[in-house]
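*Asks:* Compute the structure for the input listed below.
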Amino acid sequence: MAAKGNSQRQAMLVTGGSGFVGKALLERLAGNPVWVARALVRKLPEQRLQAVDYRLFTELSEIDAMSGHFEQVDTVIHLASRVHVMHETADDPLAEFRRVNVEGTLALARAALAAGVRRFVFVSSIKVNGETTDGRKPFTADEAPAPLDPYGISKREAEDGLRQLAAQTGLEVVIVRPVLVYGPGVKANFRSMMNWLSKGVPLPFGAIHNKRSLVALDNLVDLLVTCIDHPAAANQTFLASDGEDLSTTQLLQRLGRALRRPARLLPVPDALIKGAATLAGKRGLSQRLCGSLQVDITKNRELLGWAPPLDVDQALRATADNFLKEQDK
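*Replies:* Down below sits the predicted model:
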């Protein structure tokens, strides 16, 4: 690979820089005087970080080594992807996921390699491991993958292609599979939970004894930054979590405390919740509420010396405080 000049700071190129994780990662990178933060985005965000160099792209597969995006770039952190779609409209969802998540990712990696990039950090998904750990031990980073849905399958195929590229060329590939990410500004179901709790809505989730791993936004960003230049991270796969697993009941109780609105939870048996969800065509939702999904991050601690900088309660307080500030506007 081509050598980088030593007279300029090395650039970190982030795809998906306008997303939930991407924005937080860019803010962290921009605050480091050693690096230049560069973002590849499909649309310029309304609020841009002054220290970030934003570049527009249309399709990942159209980016080439001569585009100028890779100038002085040492590491690419690839977040952009076609994510899980709640209301799928594609005639062939797997083909569409493959087009973006597999073909686009590998095209980007090849372009980066040709431009002399040293390391490619790929943010994948825990769905590569599977959907649930009910009746089994927590997932580990190096066990055999078992994705079930098109999104998870596409992420696994992208991982496999990147590993093959690394073996053939010497490009250093790091794969990070996060669980559910939460933090200030979180949307979707996590924000819905905060809405319910802040309004004092009684919820039928007071007797759920599952275990689920979550990862705070700041913890995930810290792990990604660690993977940028840690020598032991090269050509490894890591799972990302807070290192403490919670039941749905425990999560709501602790989130309620963070919101300063104690959770009003009714002890409805999870079997009834699952049955009602199945009848309503919401089996996937019941799995997320009542099923277990745990990950083991021992490898992160032993190989990288990495531990989550925030504990769960600190992260929940930061998330809740941001939510409350937004509510007051």
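*Asks:* can we go C-alpha only for contacts and neighbour counts from here?
*Replies:* Noted.
*Asks:* ranges for the helices of the stretch 201-329 of the chain?
*Replies:* 217-229, 248-259, 270-279, 283-290, 298-299, 312-328 (DSSP state H, counting those that start in this stretch).
*Asks:* got CSV for those helices, with mean neighbour count too?
*Replies:* Below are the helices of the stretch 201-329 of the chain laid out as CSV (neighbours: other CA atoms under 10 Å):
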stretch, mean neighbour count
helix 217-229, 21
helix 248-259, 21
helix 270-279, 15
helix 283-290, 18
helix 298-299, 17
helix 312-328, 17
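*Asks:* Next, format those as a markdown table and append distance to residue 137.
*Replies:* What follows is those, written out as a markdown table (distance: least, CA to CA, whole Å):
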| stretch | distance to residue 137 |
| --- | --- |
| helix 217-229 | 22 |
| helix 248-259 | 18 |
| helix 270-279 | 21 |
| helix 283-290 | 17 |
| helix 298-299 | 13 |
| helix 312-328 | 21 |
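*Asks:* I'd like to know which of these is closest to residue 116.
*Replies:* helix 217-229 (15.4 Å; CA to CA).
*Asks:* And for the closest one, what's in contact with it?
*Replies:* 21, 24-25, 28-29, 75, 119, 121, 174, 176, 178, 181-184, 233, 240-242, 304, 306, 308-310, 315 (CA atoms under 8 Å, 6 or more residues apart in numbering).
*Asks:* And the residues you listed, which of them are buried?
*Replies:* 21, 24-25, 29, 75, 119, 121, 174, 176, 178, 181-184, 233, 240-242, 304, 306, 308, 310, 315 (16 or more other CA atoms under 10 Å).
*Asks:* Could you also give me the structure for this second sequence? I'd like to compare it with the first:
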Amino acid sequence: MKYILITGATGFVGKALSVAVQQKFAMVRKVSRCSTIDSLEQYVQIDDIDQHTDWANALHNVDIAIHLAARVHIMSHEKGGDLATYRRTNVDGTLKLARQAAQAGVKRFIFLSSIKVSGEQTLGSRLFSADDLPSPEDPYGISKYEAEEGLLALARETGMELVIIRSPLVYGPGVKGNFASMMKWVQTGWPLPLGAVKNRRSLVSLDNLISLIMTCIDHPAAANQIFLASDGEDLSTSDLLRRLADAARVPSRLIPVPVGVLNTGLSLIGKKAIAQRLLGSLQVDIAKTQKLLGWTPPITVDEGLRRCFVTKGSL
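*Replies:* Modelled structure (predicted):
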């Protein structure tokens, strides 16, 4: 029976993954920064993740390490302004864990990376693929790329198997950030000026991402590979809002304002990053993931969106 370590176990992805791993493998050790958590005997508390973190207790008898914990919040609008801060956790902390994992005899290290390693947008019919030359732009994406490079070198040096999963935006029950804000906009019924947006963006539901990670735990073909994740269906911002409205069972109210007007307006008020996410395209090709692993996303986009609005009391 495999003993599996999960970092970031109390986070959005970590909570769901911990449940899935416990159901299949039973033996799971969860790492969290929280001191007030249930079932403390199942957890190892790690306050800070950097080059000084000692993972020895967490790694005892572990066969598979799944590293989800990361610094993800943008703290500066200046390009590269907080790169050193991101590096401390996402590069130095990750590589310290991986090196200690190899020394402890961990057989496979699964690293949840980001599609931001590939870049911020795709143009025309181009899709990001797992074998593209990386082109990260912001501090978070750069730090994830540097972590990937360090892990690949470490895997070659030690023989520990490495699996890298680059994920786009993840949505599901309990999602926060921009996606949660979009859900609230839809539920208010206020008209939104996004009815003419015809971009294409890849997303991945929480359930589909968990399914992919679970597949990578013991699939022989996953060893030493980089995979991209998505739902397998790309949506425009307009389509996403309409289908969110359907999932929430509320009317969809979209006004077809020209994209050029939206882009100019958002840029003038200092919201270029938001304009890129709402109006630009970011598509990923999961053909390699599907071919090597025999994996297909188990739930549809519409089911994934519906689950965003399902509460415990309505199950």
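*Asks:* What does the superposition give as a TM-score?
*Replies:* Superposed pair, TM-score by TM-score structural alignment, normalised by the length of structure 2: 0.94. Supporting alignment: 314 aligned residues with a CA RMSD of 2.1 Å.
*Asks:* got the residue ranges for the strands in the stretch 1-150 of structure 2?
*Replies:* 4-7, 28-32, 43-45, 64-67, 108-114 (DSSP state E, counting those that start in this stretch).
*Asks:* Could you dump those strands into TSV with distance to residue 275 of structure 2 added?
*Replies:* TSV is the format used below for the strands of the stretch 1-150 of structure 2 (distance: least, CA to CA, whole Å):
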stretch	distance to residue 275 of structure 2
strand 4-7	33
strand 28-32	34
strand 43-45	39
strand 64-67	31
strand 108-114	20
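*Asks:* Packed most tightly, which of those would that be?
*Replies:* strand 4-7 (a mean of 26; mean count of other CA atoms under 10 Å).
*Asks:* hmm, back to that, to residue 58 of structure 2, which of the strands of the stretch 1-150 of structure 2 lies closest?
*Replies:* When the strands of the stretch 1-150 of structure 2 are compared by CA to CA, strand 43-45 sits nearest residue 58 of structure 2, at 6.2 Å.
*Asks:* Which elements pack onto the closest one?
*Replies:* In terms of contacts (3 or more CA pairs under 8 Å, 6 or more residues apart in numbering; DSSP states H and E), strand 43-45 of structure 2 is packed against strand 28-32.
*Asks:* In structure 1, point out the residues matching the strand it packs on.
*Replies:* Alignment note (TM-score structural alignment): strand 28-32 of structure 2 is matched to residues 37-41 of structure 1.
*Asks:* So which residues make contact with that stretch?
*Replies:* Contacts for stretch 37-41 of structure 1 (CA under 8 Å, 6+ apart): 11-18, 26, 29-30, 51-57.
*Asks:* switch to 6 Å and redo it
*Replies:* With CA atoms under 6 Å, 6 or more residues apart in numbering as the test, stretch 37-41 of structure 1 has contacts from 11-17, 29-30, 52-56.
*Asks:* Stretch 278-287 of structure 2 now?
*Replies:* If you take CA under 6 Å, 6+ apart as the criterion, stretch 278-287 of structure 2 is touched by 121-122, 127-129, 199-202, 228.
*Asks:* how many degrees apart are the biggest helix by length in structure 2 and strand 108-114 in direction?
*Replies:* Longest among the helix segments of structure 2 by residue count, using DSSP state H, is helix 139-158. If you take axes from the mean of the first three to the mean of the last three CA atoms, to 10 degrees, helix 139-158 of structure 2 sits at 160 degrees to strand 108-114.
*Asks:* residues in structure 1 matched by the helix or strand following helix 139-158 of structure 2, start to end?
*Replies:* Note on helix 139-158 of structure 2: by DSSP states H and E, the next helix or strand toward the C-terminus is strand 161-167. Aligned by TM-score structural alignment, strand 161-167 of structure 2 falls on residues 172-178 of structure 1.
*Asks:* how distant is the matching stretch from the center of its chain?
*Replies:* 11 Å (CA atoms, centre = their mean, to the nearest Å).
*Asks:* which residues touch the equivalent of residue 267 of structure 2 over in structure 1?
*Replies:* Aligned by TM-score structural alignment, residue 267 of structure 2 pairs with residue 278 of structure 1. By CA under 6 Å, 6+ apart, the contact list for residue 278 of structure 1 is empty.
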